[in-house]
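> my questions are about this predicted structure, shown below with the sequence.
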Amino acid sequence: MTSPRSPQDPSPAPRSSSSVIHGGNREHSPQAPSQPAQSSYLKPRHLVMMALGSAIGTGLFVGTGAAIKTAGPAVLISYLVACTLLVLVMRALGEMAAADPSSGAFSTYAGKAMGPTMGRALGWLWWAQIVVVVAAEATAAAQLVTEMWPGLPQWVWALVFMVAFTVINLVRVGTLGETEFWFALLKVAAVVGFLVVGVLMLLNVLPAPNPGLSNLTEHGGFMPNGLTGVAAALLVVVFAFGGTELVTIAAAETEDPQTNVARAIRTILVRILIFYVGSVTVMVLVLPWNNEGLSSSPFVAVLTEAGIPGADVLMTVVIILALLSALNANIYGSSRMLFSLARRGSAPRALGRTSERGVPRAAVVASVAFGFIAVVLNYVWPETVLNVMLNVIGSTCLVVWGVALVSQIILRRRADRAGVSSPLKMWAFPWLSYFALALLAAIVVLGLLDPSVRLQFIATFVLVCLIALACKLLLRGDDAERPGSGASRDSAAHDDAAPLV
């Protein structure tokens, strides 16, 4: 059944209900220009595992130790708050992605909700963040491999990883999705195995000490560092969740996106809650929060306590796989964002072209360029390059999430006025959307009060302002992206979008 057409829609063909409000169409996908075989699209299992792969990384395997050291057992509160925020943000993003699958995702939605400058600025900000993340992940994986097998210098491993995953991303999206599926599956299996071992320890099945609930109340109590520690840990945890928004970018290249994106969002949120909160619960129950091993390598510390031989080597391999999985997914995400920017006239037009298999190869090459520069940096400064890049990344995920929530509120109100329904809806709208924004605002305030991250927050704010100013001054407007415009844009219209001035 077709829905009413928008009065602003000049095209004679009927449009989907989502297009009335969002202006959505499949042409945002890299697949659209050449319409390759359906088998080249991402499958639902690829979509789920790609999102899990971006969420289950070093933030879980390593970052949890720093959070526990900061907050003690009360880190559980930090994780519950952060997971609540993540659930709400992903639900909001999922609502927009299910209604309007687009390779530009939150950047496209921000442009339609708040104007082209905001959409373009957010897209460039996220792209800049992710290309730095790609370089950082290649560097971190190379560091770990060099520590295990010191035969080759760090820069060689970084080069190997960058070349391998660039090739995978240049072939076709189906190959990329399959690679990411198996990488993510190995990570999920490792976490599930860890949870099983932890439960067996707590049930006295394994011959390991079982302290019961004593570690929650002893060693300074449940909240040894007070609310300040919980707040500081919250910042660590939230940053670990950055990247989960990748699933909304992949939506544009998924079979039956309106159905599968909604299903993937629901599945992902449940699994992230189980994996993150479950793992941290096992850690703080099995070992004292101030255990030295727990703060540096929490998974290894618990497995060693359980008497698992070779736990350190096993988890190092898992962390390397986690980094490579995230590297693969982020090359994909950054290239699709750059492709979308080019198709909207916000990047050189050549970056918006695709191969016969629907792969935006120029955008892939441009997105991995900084990763190859990082290989040179690894050769020159192997000891410091990773820390420098991680500091550059800053807190941009908070900006992306905040703008996404505001966009969802605006677009949802627009849809409700037109009587249009989305396949996936935000719960208790608009109150939970406002609640998520309030949580984000509280995290920003906490960050500004924390000297260790204050400069990072300020640097991110300055970066956002500079990018927005550059987009305003250097890029021409696109009427189809202005608030209230529901005009349909076909592939040719995209190709004729205004280029960089």
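Nice, thanks for sending it over.
> please count neighbours and contacts with C-alpha atoms only from this point.
OK.
> what kind of secondary structure is the residue lying farthest from the centre of the chain in?
The centre of the chain is farthest from one residue, Pro207, which by C-alpha atoms, centre = their mean lies 38.9 Å away. The three-state label given to Pro207 by DSSP: H, G, I helix; E, B strand; the rest coil is coil.
> buried residues in the helix or strand containing Asn387, which are they?
Assigned by DSSP states H and E, Asn387 belongs to helix 385-393. Buried residues in helix 385-393, counted by 16 or more other C-alpha atoms under 10 Å: Val385, Leu386, Met389, Val392, Ile393.
> before we go on, here's another structure to hold up against the first:
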Amino acid sequence: MPVVLTGRQMSMVAFGTVISYGLVSGSAFPLLVAGSAAVPAYMAAGLVALLLMVCLGSMVAQRATPGAFGSYAECHLGPATGFLVRAAYLASLVLIIGTEVSLLTPVLAAWLPHANTAAVLSVLLAGLVLVNLGGARTFAHCEVALSAFKILSLIALIALAVYHAAQGFSVQSQSSVGFASSLAEVPFVNIWQAFMLATLGFVGIESLAIVAAETKISADGLRCRLRVTTLAVVGLALAAAASASALVQSGAASLSQPPFGTLLGLAGLPWPNTLFRVLVLVTILSVLNSQIYCASRMLFSMARAGQAPVGLGRTTARGPVRAVMATGALSIVVLLLNTWQAGAAYVAATAIATTGLLFVWLAIFLASARHRMGSKTVHLKSRTQRCIGAIAPTAGALVVVAIAGSTLAIDEFVSTLHIGVPFMLLLWLGYAIFKYLTDSKRSRHRAPANAGRPTATLLVE
């Protein structure tokens, strides 16, 4: 595919996928679960995201491809794992697109109370598909505008939160000792649950590896861009969580409403509810735009690897048009299913997406470990960098396994593996059947070609 994107555009895609509704609303769920302990939980989750990017960096710099971690898994962990990573990632993103767009329902209810919600949401998704059909440049220009708006808005909200939190603390005359004691009172289970939520909130940072295939940048520049962008995303997310926590702890806002939504009213801005709805609209459109791009590239990679219909692997000057159209169509189908069976469809989609994305992260860490074992060149110059590079795959894999196992013991996540694992097994079974049929077809084609030829034994004799 044509290499047309810049490093700045590549970074904006990462902000587009990670800075979602949870952060712009003030990280209400992690704060509700763990209170002020959500801040160290976000710090630990940010460290996991950085470890992931350390692992991806060396592989991406060596070979940037639209299939990214799917191709790396196929190379280092085998064809079956490569298929599972590609298929799980594609399915997860399509399910997220089709369900997350429903977060716009309250916005539409306020602005278009008599409109058919499913029809309007379908039109919005179709509009984003049209943006992606315009090619990588059109997608990138749109994503830069959307991401820049939500980044600047989030920075402004963080500044306002710090200001109002400081005023609240000065009135209450609270000290840092009180904050430390509040941390000690939070049960570890709650902190761990907040850590899980925060880590899942960073899912999407791996999209940098996909965008790298269409980015004009050197290998060293690419590796540096991956790490700098990840640091910036983690820093912004941590600042948002910390400022929202301070706002709630100061008493200036409560968790009965999104903290940052309440903040606009505290600041005395005109039409605070309308402003917050605009921010939510832009944020979700940005996330969906980036996810459609990444999902279409993964589907394109599957087709090129012979794991999807060949037509989806064809590309034009505007990129993999057919893959984009197929991704959009699948996402709209998921949206309609979610509208028809809202509760059951959402639970199943969330469980499958969570399991699939955790599997993708695990595969990235394992592929990185195998990559390091087979790599003949060491790009990490300092001893500290080499140490981090050696520890990152093992540490990251253990964290992902721990998070996956913990879902069985937490009520809010108890259905994750119960639904997600059977889905992964179905994917593996589908691959096994597909491979068997393909191998049988190839063997039948070879048989007539070899008919009448002497066997190797006869030749030797």
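That came in fine, so what should we check first? Just so you know, these numbers come straight off a predicted model, no measurement behind them.
> could I get the TM-score for this pair?
Once superposed, the chains reach a TM-score of 0.86 (TM-score structural alignment, normalised by the length of structure 2), with 437 aligned residues with a C-alpha RMSD of 3.0 Å.
> looking at the buried residues of helix 385-393 of structure 1, spot the one nearest Ala418 of structure 1.
Closest approach between the buried residues of helix 385-393 of structure 1 and Ala418 of structure 1, by C-alpha to C-alpha: Ile393, at 39.3 Å.
> the closest one -> structure 2?
Residue pairing (TM-score structural alignment): Ile393 of structure 1 is matched to Ala353 of structure 2.
> how close does the helix holding Asn387 of structure 1 sit to structure 2?
Following the fit onto structure 2, the mean deviation recorded for helix 385-393 of structure 1 is 4.4 Å by mean C-alpha distance after the TM-score superposition for structure 1.
> chain center to that helix, what's the gap?
18 Å (C-alpha atoms, centre = their mean, to the nearest Å).
> got it, and stretch 401-419 of structure 1?
For stretch 401-419 of structure 1, the distance to the chain centre is 21 Å (C-alpha atoms, centre = their mean).
> buried ones in stretch 84-104 of structure 2, by neighbour count?
So stretch 84-104 of structure 2, judged by 16+ other C-alpha under 10 Å, has buried residues 84-102, 104.
> run through who's touching it.
67, 69-70, 73, 121, 280-281, 284, 288, 291-292, 295-296, 298-299, 301-302, 327, 330-336, 338, 346, 349-350, 352-354, 356-357, 359-360, 363, 424, 427-428 (C-alpha atoms under 8 Å, 6 or more residues apart in numbering).
> what subset of these is buried?
67, 69-70, 73, 121, 280-281, 284, 288, 291-292, 295-296, 298-299, 301-302, 327, 331-336, 338, 346, 349-350, 352-354, 356-357, 359-360, 363, 424, 427-428.
> which residues does the residue farthest from the centre of structure 1 contact?
Met201, Ala306.
> next: Asn391 of structure 1.
Neighbours of Asn391 of structure 1 in contact, by C-alpha under 8 Å, 6+ apart: Gln456.
> hmm, back to that, out of the buried ones among the contacts of stretch 84-104 of structure 2, name the ones that lie in helices.
Among those, the subset assigned to helices under DSSP state H consists of 69-70, 73, 121, 280-281, 284, 288, 291-292, 295-296, 298-299, 301-302, 327, 331-336, 338, 346, 349-350, 352-354, 356-357, 359-360, 363, 424, 427-428.
> how about Phe222 of structure 1, what's its partner in structure 2?
Using TM-score structural alignment, the equivalent of Phe222 of structure 1 in structure 2 is Leu183.
> what about that match, which helix or strand?
Leu183 of structure 2 belongs to helix 176-184, assigned by DSSP H and E.
> which secondary structure elements does whichever helix or strand comes after that helix sit against?
The helix or strand immediately downstream of helix 176-184 of structure 2 is helix 188-201, counting by DSSP H and E. Where contact means 3 or more C-alpha pairs under 8 Å, 6 or more residues apart in numbering; DSSP states H and E, helix 188-201 of structure 2 is packed against helix 28-34, helix 38-62.
> check the mean deviation of whatever helix or strand Thr262 of structure 2 lives in from structure 1.
Using DSSP H and E, Thr262 of structure 2 falls within helix 259-266. Overlaying structure 1 shows helix 259-266 of structure 2 at a mean distance of 2.6 Å from the equivalent residues (mean C-alpha distance after the TM-score superposition for structure 1).
> I appreciate the help and will end here.
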